[in-house]
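Visitor: let's see this in three dimensions:
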Amino acid sequence: MSTEEGSTVHICCGREADRAVDLRGRGIDPERLVAAIRGQAPSSGGESADAEATVAVDCAPPRPVHEHVGWVRPATTIRVRTALAAAARSRGGEAPQDDELAEVREALSDLTVPSPPDVRGPRERLAGTDAAVDRIHERVAALRGRVQAGREAGRDVSDLEAELADATRELSERETERAAAREALERAERRARESRDARERRRRLEDRRANLERRARAHLVDRICGEYETAMATVPGAPADAADDPFDVDGVTAALAVARVAELRAPVVLACGRFETADTAAEWLDAPVVRV
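Guide: I've put the predicted structure just below:
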């Protein structure tokens, strides 16, 4: 059922008496309609971005399968196995991998990967202080030799001794700077290792998650594949050879077949021209339908 209030169309869809709504010719942007059903903000580049009427929808919250088959239009493309797995989930289907998959996803969400630190800067700083220490150390050694030689020759070495004292103080300062630079480099290298280790752990977890998702999807698809193939044979307007390879058919036919075997709470938005009326579509899909 739909009503109009100003430029807003209010749709109540989902109850047995209101499972089919026909909005053709009402100036409704399908993308805005789908966004309203899913409780999302529509993107700025919809198919009918200039449509004046806005939409308010009263319906049950959509299940994840709605993301795959909730809007069927000529441009529809779906990943059939992924959509079928979501359809199986909508009917309470579970997979043996679910518990482990939940643990991996939680581990990924809890994992913090620190940004890799700048190691080059501390490394260059340490190299610079090493060079300075070596240079001043050679100067100190040379001055000590000159002081020793002057004393042995009985000359006044007070100026050399003062220069040696200044060089020795500078050497001590440079050695302190080198120690600080070495500590800074060690800290940076430690953080770099931690960052690498965390990235590697994330990569392993992501690989494990992907593997578990594939196995869970395969399990769920196996459970529902027979029903999907049966539905494929009755999809209105399906190509004659659709049953030859149910996983390699046009997007509209595949989406309708998946929608038929799914448990849909929120309305399916149909803009595909495969059904004579919204009522016919709702009956075939056994789901709420809004035709646009």
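Visitor: alpha carbons only for contacts and neighbour counts from here, please
Guide: Noted.
Visitor: now do Asp69 against Leu270, distance only.
Guide: Small correction: residue 69 is Val, not Asp. 10 Å (CA to CA, to the nearest Å).
Visitor: of these two, who's got more company?
Guide: Shown here are Val69 and Leu270; by other CA atoms under 10 Å, Val69 has more neighbours (30 against 24).
Visitor: nearest spatial neighbour of that one, skipping sequence neighbours?
Guide: Ala255 (5.3 Å; CA to CA, 6 or more residues apart in numbering).
Visitor: which other helices and strands does the biggest helix by length in the chain contact?
Guide: Ranked by residue count and defined by DSSP state H, the top helix of the chain is helix 158-232. Other helices and strands packing on helix 158-232, by 3 or more CA pairs under 8 Å, 6 or more residues apart in numbering; DSSP states H and E, are helix 80-90, helix 98-110, helix 120-152, helix 251-261.
Visitor: relative to helix 80-90, how tilted is that helix?
Guide: Using axes from the mean of the first three to the mean of the last three CA atoms, to 10 degrees, the inter-axis angle of helix 158-232 relative to helix 80-90 is 80 degrees.
Visitor: got the angle for helix 158-232 vs helix 120-152?
Guide: Using the same axes, to 10 degrees: helix 158-232 against helix 120-152 is 170 degrees.
Visitor: where's Glu4, which helix or strand?
Guide: In the assignment (DSSP states H and E), Glu4 maps to strand 2-5.
Visitor: list the buried residues in the helix or strand following that strand.
Guide: Once strand 2-5 ends, the next helix or strand along the chain (criterion: DSSP H and E) is strand 8-12. Across strand 8-12, burial judged by 16 or more other CA atoms under 10 Å covers Val9, His10, Ile11, Cys12.
Visitor: swap in stretch 197-205?
Guide: Here stretch 197-205 shows Ala198, Arg199, Arg201, Arg202, Leu205 as buried, counting by 16+ other CA under 10 Å.
Visitor: before we compare anything, build this one as well:
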Amino acid sequence: MTSRRDACKIALALGAGAALGATPLHAASARASELITRPIPRTGERLPAVGLGSSATFSSAANTQDAQRLREVLEALLAQGGTVFDTAPSYGASEEVAGTLAQQAGIADKLFWATKLNVAQGGKADPQQARAQIEESFRRIGRPVIDLIQVHNVADVPTQYAILKELREAGRIRYAGVTNTFSRNRDTLVHAMQTEPLDFIGIDYAIDNRDMEERVLPLAADRGIAVLAYAPFGRTRLWDRVRGRTIPPWAAELGIASWAQFFLKFVLSHPVITCATPATSRPANAIDNLGAMRGELPDAAMRERMAQHIADL
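Guide: So this is what the prediction gives:
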């Protein structure tokens, strides 16, 4: 089966062929090229189903001399049909470096910027500090309107989300939400979903991390809340699990060419997931990841087959 590196080469070659006006070899090629998008329930605006996160390796690169390479990652995101870029002030230099690089490349207005807010200390947030952090995000991103700001890890939602609602009403941000990546905060997340007019939530969700299917994803469907899926590779957990192994031959039925696409297509096959945002600092990996939002997605039976395959490794 195709390795991650070979899959990236194939994606680059296909992209070059499309740019040159190459004719598809058969009808399936056209279907495979169709971009998977998902609607934001509150407005119906459609987003490409795979984006780019900026924690982990992206954040590490932002703090080094490799930062310029991140411009290529952002450009690869757009070239492959993606738009969603998820960041946060707490991700080291990610927000500032990405904002600078995007402005230098002239692509800042083409991205769907999703950032976060959290100045809570000891469970409470100072409104003045919260507003100052938001203004700093505006400065870094360099746009008069930010697409999405979320309260990071449901910290003092009453104080911080009230500010986001005010900004949304004023037209300075388009969407507002909350995130949660800790199981201990699950009840706080559910309460916020039940009581606040959330446009988005951001959660951890992966083929071996499906707890959110029990309460959170059904509630998001009921409440009309868009969902960003963080850590679709389990951070490094899933990569450790499949190291030295090839993807199963039957994955080709879905056009899966790499483990990254295997993991991402599973995540995207849940109908409530709006967009998955895997982080990477390598353009080739970004191209591989973005390949998951083309072609077929697994049905319920295939989802369980995929999950069981990983569980058995």
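Visitor: can you pull the TM-score for these?
Guide: Aligned and superposed, the two chains score 0.18 in TM-score terms (TM-score structural alignment, normalised by the length of the first structure); 83 aligned residues with a CA RMSD of 5.8 Å.
Visitor: that older thread, what's the farthest-apart pair in the buried residues of strand 8-12 of the first structure?
Guide: Val9 and Cys12 (10.0 Å; CA to CA).
Visitor: what is in contact with the two at once?
Guide: Ser2 (CA atoms under 8 Å, 6 or more residues apart in numbering).
Visitor: in a markdown table, list the helices and strands packed on helix 158-232 of the first structure along with distance to Ala20 of the first structure and mean neighbour count.
Guide: Listed next are those as a markdown table, based on distance: least, CA to CA, whole Å; neighbours: other CA atoms under 10 Å:
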| stretch | distance to Ala20 of the first structure | mean neighbour count |
| --- | --- | --- |
| helix 80-90 | 21 | 23 |
| helix 98-110 | 35 | 13 |
| helix 120-152 | 66 | 16 |
| helix 251-261 | 15 | 26 |
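Visitor: these: which one's closest to Arg32 of the first structure?
Guide: Evaluated over these, closeness to Arg32 of the first structure peaks at helix 251-261, with 20.0 Å, by CA to CA.
Visitor: next helix or strand past the helix or strand in which Phe266 of the second structure is found?
Guide: Applying DSSP H and E as the criterion places Phe266 of the second structure in helix 259-268. Moving toward the C-terminus from helix 259-268 of the second structure, the next helix or strand (DSSP H and E) is strand 275-276.
Visitor: packing partners of that next one?
Guide: So strand 275-276 of the second structure, by 3+ CA pairs under 8 Å, 6+ apart, packs with strand 226-230, helix 259-268.
Visitor: helix 259-268 and the first one, what's the angle between them?
Guide: In other words, strand 226-230 of the second structure. Using the same axes, to 10 degrees: strand 226-230 of the second structure against helix 259-268 is 150 degrees.
Visitor: buried ones in the helix or strand hosting Thr100 of the second structure, by neighbour count?
Guide: When elements are assigned from DSSP H and E, Thr100 of the second structure belongs to helix 94-105. Going by neighbour count (16+ other CA under 10 Å), the buried part of helix 94-105 of the second structure is Ser94, Glu95, Glu96, Val97, Ala98, Gly99, Thr100, Leu101, Ala102, Gln103.
Visitor: likewise for stretch 224-233 of the first structure?
Guide: Ile224, Cys225, Tyr228, Glu229, Ala231, Met232, Ala233.
Visitor: where do the strands sit along the stretch 101-250 of the second structure?
Guide: Applying DSSP state E, counting those that start in this stretch to the stretch 101-250 of the second structure gives strands spanning 112-117, 146-151, 173-180, 200-204, 226-230.
Visitor: counting by contacts, list what the fourth one packs against.
Guide: For strand 200-204 of the second structure, the contact count by 3+ CA pairs under 8 Å, 6+ apart identifies strand 173-180, strand 226-230 as packing neighbours.
Visitor: what separation do you get for Gln308 of the second structure and Ala301 of the second structure?
Guide: 11 Å.
Visitor: before we move on, what about Ala311 of the second structure?
Guide: 15 Å.
Visitor: in terms of neighbours, single out the busier of the two.
Guide: Neighbour count, other CA under 10 Å: between Ala311 of the second structure and Ala301, Ala311 has more, with 11 against 8.
Visitor: how close does the more buried one sit to Arg4 of the second structure?
Guide: In terms of CA to CA, Ala311 of the second structure sits 21 Å off from Arg4 of the second structure.
Visitor: can I get the buried residues of helix 94-105 of the second structure in JSON lines including distance to Asn285 of the second structure?
Guide: Shown next, in JSON lines, are the buried residues of helix 94-105 of the second structure (distance: CA to CA, whole Å):
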{"residue": "Ser94", "distance to Asn285 of the second structure": "18"}
{"residue": "Glu95", "distance to Asn285 of the second structure": "20"}
{"residue": "Glu96", "distance to Asn285 of the second structure": "22"}
{"residue": "Val97", "distance to Asn285 of the second structure": "19"}
{"residue": "Ala98", "distance to Asn285 of the second structure": "17"}
{"residue": "Gly99", "distance to Asn285 of the second structure": "21"}
{"residue": "Thr100", "distance to Asn285 of the second structure": "22"}
{"residue": "Leu101", "distance to Asn285 of the second structure": "19"}
{"residue": "Ala102", "distance to Asn285 of the second structure": "19"}
{"residue": "Gln103", "distance to Asn285 of the second structure": "23"}
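Visitor: all helices of the stretch 1-150 of the second structure, in order?
Guide: For the stretch 1-150 of the second structure, the helices defined by DSSP state H, counting those that start in this stretch cover 4-19, 27-33, 56-62, 69-79, 94-105, 127-141.
Visitor: thinking again about what came up before, for the helices and strands packed on strand 200-204 of the second structure, which one sits closest to Ala28 of the second structure?
Guide: strand 226-230 (28.4 Å).
Visitor: relative orientation of the closest one and strand 112-117 in degrees?
Guide: Using the same axes, to 10 degrees: strand 226-230 of the second structure against strand 112-117 is 80 degrees.
Visitor: show me what strand 226-230 of the second structure is packed up against.
Guide: Checked by 3+ CA pairs under 8 Å, 6+ apart, strand 226-230 of the second structure has strand 200-204, strand 275-276 packed alongside it.
Visitor: redo those strands as a markdown table? Include mean neighbour count and distance to Thr179 of the second structure.
Guide: Listed next are these as a markdown table, based on neighbours: other CA atoms under 10 Å; distance: least, CA to CA, whole Å:
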| stretch | mean neighbour count | distance to Thr179 of the second structure |
| --- | --- | --- |
| strand 200-204 | 25 | 4 |
| strand 275-276 | 30 | 14 |
